[in-house]
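Peer 1: structure of the sequence below:
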Amino acid sequence: MAYDFYQGSTFNFAGTLQLTGSVVGGTSGVNKNQPDFSQWAITAAMYDSEGVVNYGSIAVANLSGGDPTTNGLYNLTATSSQTSTWPVGKAQLNLKVTAADGSIMYADPIWFRIKATPLI
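Peer 2: Model (predicted):
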């Protein structure tokens, strides 16, 4: 499934990090079986459908905090001036996560369909 997004709109996307199953030594999250994601760094960018052409980096706010229900929450934002340069067509949002121990993981792409703004 691809999310529709209109070129030139402000981009806002929220999500949650979670590792599959319990994590050895996990002490955070609602079930106390996940790492403390507040210590992790997240970077994001929108790419073309092949994952080759980078349309631009996206600002990331890691919203993990002391409340177990916020562990892993993040918010992505890009201004309308940034997204006005994103070409119409299928695109993928890619996330790179760097854990507290320095290990790097990549999330599966999140698919978008960038559409021309109808009100120009």
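Peer 1: from here on, just use CA atoms for contacts and neighbour counts.
Peer 2: OK.
Peer 1: element containing the residue nearest to Pro109 when sequence neighbours are not counted?
Peer 2: Nearest non-adjacent residue to Pro109, counting by Cα to Cα, 6 or more residues apart in numbering: Asn94, 5.1 Å away. Using DSSP states H and E, Asn94 falls within strand 89-98.
Peer 1: for comparison, sequence B:
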Amino acid sequence: MAYDFYAGSTFNFTGSLQLVGPTVAGTSGVNGNQPDFSQVTVTAGMYDQTGETLLSAITVLNLAMLSNPETNGLFTLNANAATTATWPPGKAQFILQIIMQDGSKLISDPIWFRIKASPIAQGGQQ
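Peer 2: From the prediction side, this is the model:
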């Protein structure tokens, strides 16, 4: 399934990361079985359909606080309207990279988007 997104709109999402199942030495999160996501680095980008051409980086803000287990893995992702206006119409892949405390890297499965031209920006005035 692909999510529709209109180029020239603000890309603004909030969500949580969680590794599937308990993590070896995981001590964080509500169940105490996840890594401490407050100590990881997350980068994100919107790529073309092939996943080889970066359309733009996405700003990532880590909201995890060790003192509040419910925030473990909570992130916001943002790209302003001027940035997304450069995204060409067509299929695109949103991909996250997580760099763990030990330097190991995890890459998310792509989240598919269908970039569309804004119907309002197409000169709908009469």
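Peer 1: tm score of chain vs chain?
Peer 2: Overlay of the two chains. TM-score (TM-score structural alignment, normalised by the length of structure 1): 0.97; 120 aligned residues with a Cα RMSD of 0.8 Å.
Peer 1: who's in contact with the residue nearest to Pro109 of structure 1?
Peer 2: Residues counted as contacts of Asn94 of structure 1 (Cα atoms under 8 Å, 6 or more residues apart in numbering) are Ala44, Ala45, Met46, Tyr47, Tyr106, Ala107, Asp108, Pro109, Ile110.
Peer 1: now do 6 Å
Peer 2: When contacts are counted by Cα atoms under 6 Å, 6 or more residues apart in numbering, Asn94 of structure 1 touches Ala44, Ala45, Pro109.
Peer 1: same question, Trp87 of structure 2
Peer 2: Ala7.
Peer 1: mind running it again at 8 Å?
Peer 2: Ala7, Leu55, Ser56, Ile115.
Peer 1: where does the third one fall, helix, sheet strand or coil?
Peer 2: I take that to be Ser56 of structure 2. What DSSP: H, G, I helix; E, B strand; the rest coil gives for Ser56 of structure 2 is strand.
Peer 1: can you tell me how far it sits from Gly103 of structure 2?
Peer 2: Look at Ser56 of structure 2 and Gly103 of structure 2: by Cα to Cα, to the nearest Å, they are 24 Å apart.
Peer 1: more neighbours: the two, which one.
Peer 2: A direct count of neighbours by other Cα atoms under 10 Å for Ser56 of structure 2 and Gly103 places Ser56 higher, at 16 against 10.
Peer 1: which residues of structure 1 fall in strands?
Peer 2: Counting by DSSP state E, structure 1 has these strands, from start to end: 3-6, 11-16, 41-48, 54-62, 73-78, 89-98, 104-106, 110-115.
Peer 1: including distance to Gln34 of structure 1, could these go into CSV?
Peer 2: Putting those into CSV (distance: least, Cα to Cα, whole Å) gives the following:
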stretch, distance to Gln34 of structure 1
strand 3-6, 28
strand 11-16, 12
strand 41-48, 16
strand 54-62, 16
strand 73-78, 13
strand 89-98, 15
strand 104-106, 15
strand 110-115, 22
